[in-house]
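Colleague: from the sequence below, what's the structure:
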Amino acid sequence: MSATTTTTITPVLIVGSGPTGLTLACDLARHSVAVRIIDKSPDFPRSSRAKGPNARSLEVLADLGVADRVLAAGSAPLPMRKYRDGLPVADADPHEASDPAPDTPYGRPRLIAQWALEEILRDRLAEYGVHVELGAEAIALTQHADSVDVALADGRSITARYVVGCDGAHSPVRKMLGVTFEGSTAEEQTMVCGDVEVDGLDRGFWHQWFDEDGAVMLCPIPGTRSGWWFQASPETDGAGNPVPPSLESFRRLLARHARLPGDRLSRAELLSTYRGNERMADRYRVGRVLLAGDAAHVHSIAGGMGMNTGIQDAFNLGWKLAPAATGRAAEGLLDTYEEERLPVAARTLGIAAERLRATLDAIKEPGGGLDSAMTAETTGLGIGYRWSPLARDTRRGTHSPAGAALGPRAGDRAPDATCRDAATGAPTRMFDVFAGPHFTLLGFGPGTADALRAAEAEHGGRLRAFGVDTGERQGLSDPTGRARTTYGITDDALVLIRPDNHVGLIAPADDGRAVGEYLNRLVGTAPATGATPAV
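Modeller: Predicted coordinates for the structure are as follows:
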């Protein structure tokens, strides 16, 4: 831009205020980045389609400080009751073995309406003084060397250092960039959806009626007295085309597949037709504009990974975009967003497609249902980035060792573990230590004490260092050895945790230099401890 330009530049503009955009906005705001978030809708939607966060997304929401609110507003996942010819034939709880564990505090997903989750995230964002700007539709992008001009439909414009399109599967931002969205649409996966009221059904179950020519599924919406999610195979007209969803159509489908009187269903709203899509953007970044969530990838609803993948996109991006937007990051750091998340999206598309095939096979038999879509892979807990240039292990070369040892490798999700405060003896969770917009350096054993002190002195503005059984009063103790076992630590070692709670670096106890090199390569010289980054 011209040197004489006096236009106010927003560090980051987010287009789209669904769960992905709101998660990113909250993460950037807590990094002290001035962020704006706009949405073309005139009002906040009351969409209930996404059924809630999985185990990994709950960890993200806990780090952002809202998991307790989500747990209070939602409900535990319900057992599934399957029917044939209108009669119950089987109950199944796909999460019955998924209890919390010391390394996984959220063993199960949470049922919560999407509008309720968005409301919680908006409230959290407002605590940082940021509010969604409604009725602001982005219609054009113009990129410059150091900024992006975004034209709005009402004639206004916003200039930002970076723009992130979190604006859904039909993303105007993606289309303005000319990014391809390759894949396919499966018309045979078409479903009609809506929020309805139903009388006389037990709200303790997710009811699923399947027969040879269709299905109806009803799941109670937490936080409502009589609200249900309605999903069904659509009626078709004489030409074989899906009939648009309506109260009358839903009543006919209920009578046909569930063998229940149609008039037990009332107040059908937020109606939509879902068509199965498997598509992925070929790039997540074009210059200063990035894509996240459904704007970057869509897939089968089997396994419930759509919203969750978007939330996790945002958590991966936030800590990288924050220093880039404030001029502190190496350029290559922002490139790792695509390097890490695009392969995850490709894998997720494959998992969702495979889970859909398994479910379609299962429902051909009495007792089959949507529980076939749920596996350990759909929890999100196994997602890691071992291939990433940010995954380093100086114990055996520059990247994670090929041999599988107990505990996480560089690039993996950092697990939780319970320790004790070395001074007070009070129980302390690793996730509480990690929580916040900072790197965390764990030093296991007394041999790490010098490296911990040096790292905190040099990088204290963006790093917190904790010794585990270093013999000093400050830090953590691991009297049961559970933390060491969880992290697979035998000899004393340093473990650097990224702000998105993935292991960035594992190094020998005396290799504090590797920590400094890692951080300097990504985010340069640290600000003074306690300093607020300039925006």
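Colleague: please count neighbours and contacts with C-alpha atoms only from this point.
Modeller: Fine.
Colleague: can you map out the strands along the stretch 301-450 of the chain?
Modeller: Along the stretch 301-450 of the chain, the segments classed as strands by DSSP state E, counting those that start in this stretch run 392-393, 418-421, 427-429, 439-444.
Colleague: for the comparison step, fold the sequence that follows:
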Amino acid sequence: MKQQSPVDVLICGAGAAGLTLAIDLARRGVSFRLIEKAASPFHGSRGKGIQPRTQEIFEDLGILEQILAAGGAYPPERLYNVDGTHTDTEVIEHQQPTPAEPYQQPLMLPQFLTEGVMRERLLELGHCPEFGCELVSFEQDVNGVTALIVGNDGEQTLRVRWLVGADGGRSVVRHTLNVGFPGQTLGVRAVVADAVMTGLSRDYWHRYGKGDMATQLALCPLAGTEMFQIQAPIPLDVEVDLGIDGLTTMVAQRTGRQDIHIQSVSWASAYTMNARLADHYRVGQVFLIGDAAHIHPPTGGQGLNTSVQDAYNLGWKLAAVVAGAPEALLDTYEEERRPVAASMLGLSAKLLDGMKKGDMRRGREVHQLDIGYPDSSLALQLTGREGGLLAGDRAPDATVRNAAGHSSRLFSLFQGAHWTLLGYEVEGGPPKPGAGLHIHRFGPGGDLVDDQRQFSDAYNLASGEWVLVRPDGYVGAIVTNDDLETLHGYFAQVGLSAETF
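Modeller: A predicted model of the protein is given here:
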């Protein structure tokens, strides 16, 4: 048995959550290994919606342009009536981008294409997943985890500081930890399949059997491919033929049409919908992210997005502790993310009830732009603010100009592994910037100009106030010029050097 050199993090599971964490750690210079039990990448469309908040994250990770190029907008719904007529409606509420929220529309991209873009980005950063490599067992102590893995090179023992379970709803990591996964089976079983078919326009999301779970069928053209995604509820206790013949028969029966022909099926699955939430996201040196921590019905396109944001929350915190931050910082991962998942489960269940009745309309509630951490121990609010932006909120975007007059976006200033401190008409000497902190000031002698008042409208700071933006794009603190010593203590809490001031 080979003894491998230690690394900081072992990530088990190379789906969207594991890949997000790997990309984030790679750009921060944290050592890790990303292993995946499957012999090859997942090739299905299961999670196909990229919500606006996740688009912001993908911009920060350097993959949004590729995601936008590969995907497309959701088409309107064409609902067929029993008399053969149909009605066309928009399922997705269309909102125009704003300076504070530049991405307003969910993007459709099949999961296998999203993960393909993520693997390419990871390769650019010098890493790749190890497919066909399985976590067999692990033991932990106060200093780290000893993991037994088996792959193409046989069994290996690996010593890591932390283990992250991104290994799905049947998580080996969660089971080994004996973490409870309470919830409920929702009494709905469904087929989802990716198929090339003829006889249907690709300009619509075709739906049949509104309000009747026995005859419902959805045929959605998958952006970036020649395929349609087939979605259909099925009986709980009946085996279904997921091949070409079986799916062709189902489509014919539920549409009443004989002119829709399935040419090939690249992936198909029959699954029972559940809503479950892990009792804990952290046990010692081990963490759960993504479906290992929460599973849910697919309604509303929340799952993949919530999983990406789990990883995005955890990544900068692991890197901070590697760099010397107090280990207690890692407790804020569960503190912040578990309530978000609990809320998401409730929303997905509510949308599932609507789907049963044929209501597929989706609006801002699924965009995840309003998710925040106002009750987090990392939310420092020292100014008396009524309404508007508060510590813990998502940090808005805005167009600004630098001292030379060139236009820029706050999101461009935030992009990367650093914290950002923005001062508004502050007097006196500013704090000193450091490697982990970028400082910008608006007002006389500052380096930024709010000539369009987009920053003022979004942040509503008073003269002499500072806003601190975390590496994951949330407001960490809002303080006055008189509170900088308190902010200094906050910096110690999150691992920014005392030399910053």
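Colleague: returning to what we had before: quick one: closest of the strands of the stretch 301-450 of the first structure to residue 356 of the first structure.
Modeller: Among the strands of the stretch 301-450 of the first structure, strand 392-393 comes nearest to residue 356 of the first structure, with 35.8 Å by CA to CA.
Colleague: check the mean deviation of that closest one from the second structure.
Modeller: Average distance, strand 392-393 of the first structure versus aligned residues of the second structure after superposition (mean CA distance after the TM-score superposition for the first structure): 0.9 Å.
Colleague: so that strand matches what in the second structure?
Modeller: Under TM-score structural alignment, strand 392-393 of the first structure corresponds to residues 380-381 of the second structure.
Colleague: out of the strands of the stretch 301-450 of the first structure, deepest packed?
Modeller: Between these, strand 439-444 has the highest mean count of neighbours, a mean of 26, where neighbours are mean count of other CA atoms under 10 Å.
Colleague: kindly provide the distance from the aligned partner of residue 325 of the second structure in the first structure to residue 164 of the first structure.
Modeller: Aligned counterpart of residue 325 of the second structure in the first structure: residue 329 (TM-score structural alignment). Separation of residue 329 of the first structure from residue 164 of the first structure (CA to CA, to the nearest Å): 17 Å.
Colleague: which one's more surrounded, those two?
Modeller: Neighbour count, other CA atoms under 10 Å: between residue 329 of the first structure and residue 164, residue 164 has more, with 26 against 21.
Colleague: and residue 379 of the second structure, how many neighbours?
Modeller: 20.
Colleague: ok, it touching residue 372?
Modeller: No - using CA atoms under 8 Å, residue 379 of the second structure is not in contact with residue 372, being 10.0 Å away.
Colleague: find residues that contact each of those two.
Modeller: residue 392 (CA atoms under 8 Å, 6 or more residues apart in numbering).
Colleague: looking at it, residue 488 of the second structure is touching residue 498, isn't it?
Modeller: Yes - contact criterion CA under 8 Å: residue 488 of the second structure and residue 498 qualify, at 7.2 Å.
Colleague: for the single longest helix found in the first structure, packing partners?
Modeller: When the first structure is parsed with DSSP state H, its longest helix is helix 331-362. Judged by 3 or more CA pairs under 8 Å, 6 or more residues apart in numbering; DSSP states H and E, the packing partners of helix 331-362 of the first structure are strand 265-281, helix 306-325.
Colleague: pick the most buried one from these.
Modeller: helix 306-325 (a mean of 25).
Colleague: which stretches in the second structure count as helices?
Modeller: Under DSSP H, the second structure gives helices at 16-27, 52-61, 64-70, 111-124, 172-177, 244-255, 303-322, 331-356, 410-414, 454-459, 484-494.
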